[in-house]
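J.: Here you go, sequence then predicted model.
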Amino acid sequence: MAVRLTALTGALLSFTLGVLQPAHAETVLERVSRTGRVNTVVLNGDLPYSTQQGNAYVGLGMEFAKEIQKELSDYTGKPIQLVPQPVNSINEGLAAIASGAVDLSCGAGFSWGRAMFVDYTLPFALSGTRLITPAGNDGTPAALQGKTIGAVKHSLAAHAIEKTVTGGELALFENPAAALEALKNGEVQFLAGDSLWLLANRGAVDPKGNVAPTVPYNRSAVGCVVPENNSGLLNLSNLAIAKLMQAYINDDPSALQRINQWVGPGSSVNLSQDVIKAYFTNVLLSAALLNLS
């Protein structure tokens, strides 16, 4: 069961060092303004954050990416197109952001290791590592002894299970879609992952399964990431995210619909509006306090 930060570091460094950097490279914001495009990483099967629907990508992460697109259009004074860039794995997406080849990715769980290579925006969700388990299994380390546990390769969940469940075997899958398919076809009976991801997809792959344990193995904020040292793009992204969260808090009908369809009442995740508003309020208050300090 080996999920190492060194593997991620090596992948990112090899990708980044393989790209020739001009002496005075334009910033991502300058490139977006010049090309009229903001490129965003997307993963299929990664609801509630992103998934392919026909020829488009949808999800909670895409709602915030669209808000960033709008903010960029307003700032540059020209139409900016949001262009999905599909990737096949978490590492591929992070490497594309770290190298500056892609501008944005929304739906990334925070870790200090990843923050060495990319810059995080304000978070728009809070999640943590849990599992889909068969009925009667509470998902605790003791209940997972001798079990094979599926997880997405290089995910925060894979790392948490590796460190915590010493008597289980980790089966790693290249991407979220492959991990979900493995649970659906019975290749694994346990699947570890982001709690919101598990809740959003359980009905399609294991409707009788539990999401457990009650207390997650870890917790992590979820937001967008941009290439390092691009304060212009980071600042505009934070502004866009804050505006959408504030609109939700203020009961704006469009904001309520956009967020609720993925994580709110009646969705597969089924969080209450009060819970979502409380989290958004805490994020905005924390950001305000940090700016005052």
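T.: Noted; the coordinates are in hand.

J.: Only C-alpha atoms from now on, for both contacts and neighbour counts.
T.: Will do.

J.: so who does the residue nearest to the spatial centre of the chain touch?
T.: Centrality entry for the chain: nearest residue to the mean C-alpha point is G107, 2.2 Å, by CA atoms, centre = their mean. By CA atoms under 8 Å, 6 or more residues apart in numbering, the residues touching G107 are Y49, S50, L60, G61, V222, G223, C224.

J.: A247: which of the residues you listed is nearest?
T.: Lowest distance from A247 to the contacts of G107 (CA to CA) belongs to L60, with 15.0 Å.

J.: neighbours of the closest one, just the number please.
T.: 23 (other CA atoms under 10 Å).

J.: contacting residues for it?
T.: L47, P48, Y49, S50, G107, R258, I259, W262, V263.

J.: Where helices are concerned, which of those residues count?
T.: R258, I259, W262, V263 (DSSP state H).

J.: so how far is I276 from the second one?
T.: Noted for I259: a distance of 9 Å to I276, by CA to CA, to the nearest Å.

J.: hey, where'd the helices end up in the protein?
T.: Along the chain, counting by DSSP H, helices occupy 5-17, 28-35, 60-76, 90-99, 156-164, 176-184, 195-205, 231-249, 253-263, 273-292.

J.: Comparison target, given below:
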Amino acid sequence: MNTKITISLFSLLFTVGLQLPSVAETVLEKVNRTGVLTVGVREDAIPFSYSNDSNNFEGYSVELMQLIHRRLEQELNKPIQIQFKPVTIENRFSSVENGTVDLVCGADSITVEREQTVEFSIPFFTTGIQLLVQEEDAERLDPTRITEEELEMVTTNPVSIAFIQGTTTDTDFKPIYPEADWQILGSRTEGLRRLKNNEIDAIASDGILLIGEIWKQGEDIQLYRLIPQEPLTFENYGCIFPQNNLEWGKLINSTITSSENTEELWNKWFNSETGRFPYQRFSDDTANRSSTEPTQPRRALW
């Protein structure tokens, strides 16, 4: 009798034990155990992360994640291997959410919707949605300069604007100009080719990424212009990492605010005179604006 009771109690405890939820391992615990930090990198987000002629990843975000990696080694007081894993526009957030990668620092705009599934760091870069057009069309298509007469003409012949699905241009910006002829792109590379061949009037995307695409294809920047001069929306980029990783987030944020990033890396990549991709840093007031807030009230032009 006692033996049966013991066996029954053991079986019950074993069954209940199987049903108890396991405590999720944090990123820092996993990295400390495995000795490997896995980071996600895009191949098409110049100048943040891209594949160079030697098929190696480079870019500002690649170096930012390498800086985070070095500071992580100091934190854990042991050598850690950094492993680069390609991610795409489509799977970048799911790769972080399911733990395939521990970190992605790229052209990833901070939005309330995205914060439901992943954590964001503090912003490390601010850009905004602009239209890339051919220089000869810049004045005619600039939505902040168009006249009433030109508006009537544009409304009759809708401006064709290309965009990439799954981006904030698609979800937040496209509805502002519902009368435009919106055309889906597979990539900014495709968009620049179609713009050059006069198949579309403009490409809508983050200004810095459009500049990067021109550089990637070796095109003459003087043949194109970003309009309007002040972006139509503002986008704060942040690193993304799995939820419930407070200490990991603190390390990422402290790296972003360090002088190694804000001075050394920034000047190397974005200094207005010496950087590889000269870019005007936005003011604090501008950077704090919502990504979906237009620069000023405007009517739908297209």
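T.: That came through, no problem. Here the structure is a predicted model, which means the values were calculated and not measured.

J.: which among the contacts of L60 of the first structure gets closest to A101 of the first structure?
T.: G107 (18.0 Å).

J.: What residues sit buried inside stretch 60-75 of the second structure?
T.: 60-65, 67-73 (16 or more other CA atoms under 10 Å).

J.: compared with the first structure, how much does that stretch deviate?
T.: Mean deviation of stretch 60-75 of the second structure relative to the first structure after superposition (mean CA distance after the TM-score superposition for the first structure): 1.0 Å.

J.: mind checking how far that stretch is from the chain centre?
T.: 18 Å (CA atoms, centre = their mean, to the nearest Å).

J.: can you check stretch 188-204 of the first structure too?
T.: With CA atoms, centre = their mean, you get 14 Å for stretch 188-204 of the first structure.

J.: what's that stretch in contact with?
T.: With CA under 8 Å, 6+ apart as the criterion, stretch 188-204 of the first structure contacts 46-49, 127-134, 147-152, 155-158, 161, 179-180, 182-183, 209, 211, 216, 262-263, 267-269.

J.: end-to-end on it?
T.: 15 Å.

J.: Now do stretch 46-61 of the second structure: distance to the chain's middle.
T.: Using CA atoms, centre = their mean, the offset of stretch 46-61 of the second structure from its chain centre is 14 Å.

J.: now swap in stretch 151-167 of the first structure and tell me
T.: 17 Å.

J.: so who does the aligned residue in the first structure for S51 of the second structure touch?
T.: Using TM-score structural alignment, the partner of S51 of the second structure in the first structure is Q52. Q52 of the first structure makes contacts with L43, N44, G45, V58, as judged by CA under 8 Å, 6+ apart.

J.: Quick check: Q52 of the first structure vs L191 of the first structure, distance?
T.: In terms of CA to CA, Q52 of the first structure sits 21 Å off from L191 of the first structure.

J.: L126 of the first structure too?
T.: L126 of the first structure sits at a distance of 19 Å from L191 of the first structure (criterion: CA to CA).

J.: These two: which is more packed in?
T.: Using other CA under 10 Å as the criterion, L126 of the first structure and L191 rank with L191 on top: 26 against 18.

J.: Check the alignment and tell me where the more buried one lands in the second structure.
T.: That one, L191 of the first structure, aligns with I203 by TM-score structural alignment.

J.: Quick check: that match vs T144 of the second structure, distance?
T.: 17 Å.

J.: next one: E235 of the second structure
T.: 19 Å.

J.: between these two, which one's more packed in?
T.: Neighbours per residue (other CA under 10 Å) separate E235 of the second structure from T144, with E235 holding more: 27 against 16.

J.: and A204 of the first structure, how many residues sit next to it?
T.: As a burial measure, A204 of the first structure scores 11 neighbours (other CA under 10 Å).

J.: Next: A178 of the first structure.
T.: 17.

J.: Same question for K184 of the first structure.
T.: Neighbours of K184 of the first structure (other CA under 10 Å): 16.

J.: which helices and strands sit right next to the longest strand along the first structure?
T.: If you go by DSSP state E, the first structure has its longest strand at strand 118-133. Other helices and strands packing on strand 118-133 of the first structure, by 3 or more CA pairs under 8 Å, 6 or more residues apart in numbering; DSSP states H and E, are helix 90-99, helix 156-164, strand 190-194, helix 195-205, strand 210-212, strand 219-227, helix 231-249, helix 273-292.

J.: so how far does that strand sit from its counterpart in the second structure?
T.: Strand 118-133 of the first structure sits 0.9 Å off on average (mean CA distance after the TM-score superposition for the first structure).

J.: before we move on, back to that, just the buried subset of the contacts of stretch 188-204 of the first structure, please.
T.: The buried subset of the contacts of stretch 188-204 of the first structure (16+ other CA under 10 Å) comprises 46-49, 127-134, 148-152, 155-158, 161, 179-180, 182-183, 209, 211, 216, 262-263, 268-269.
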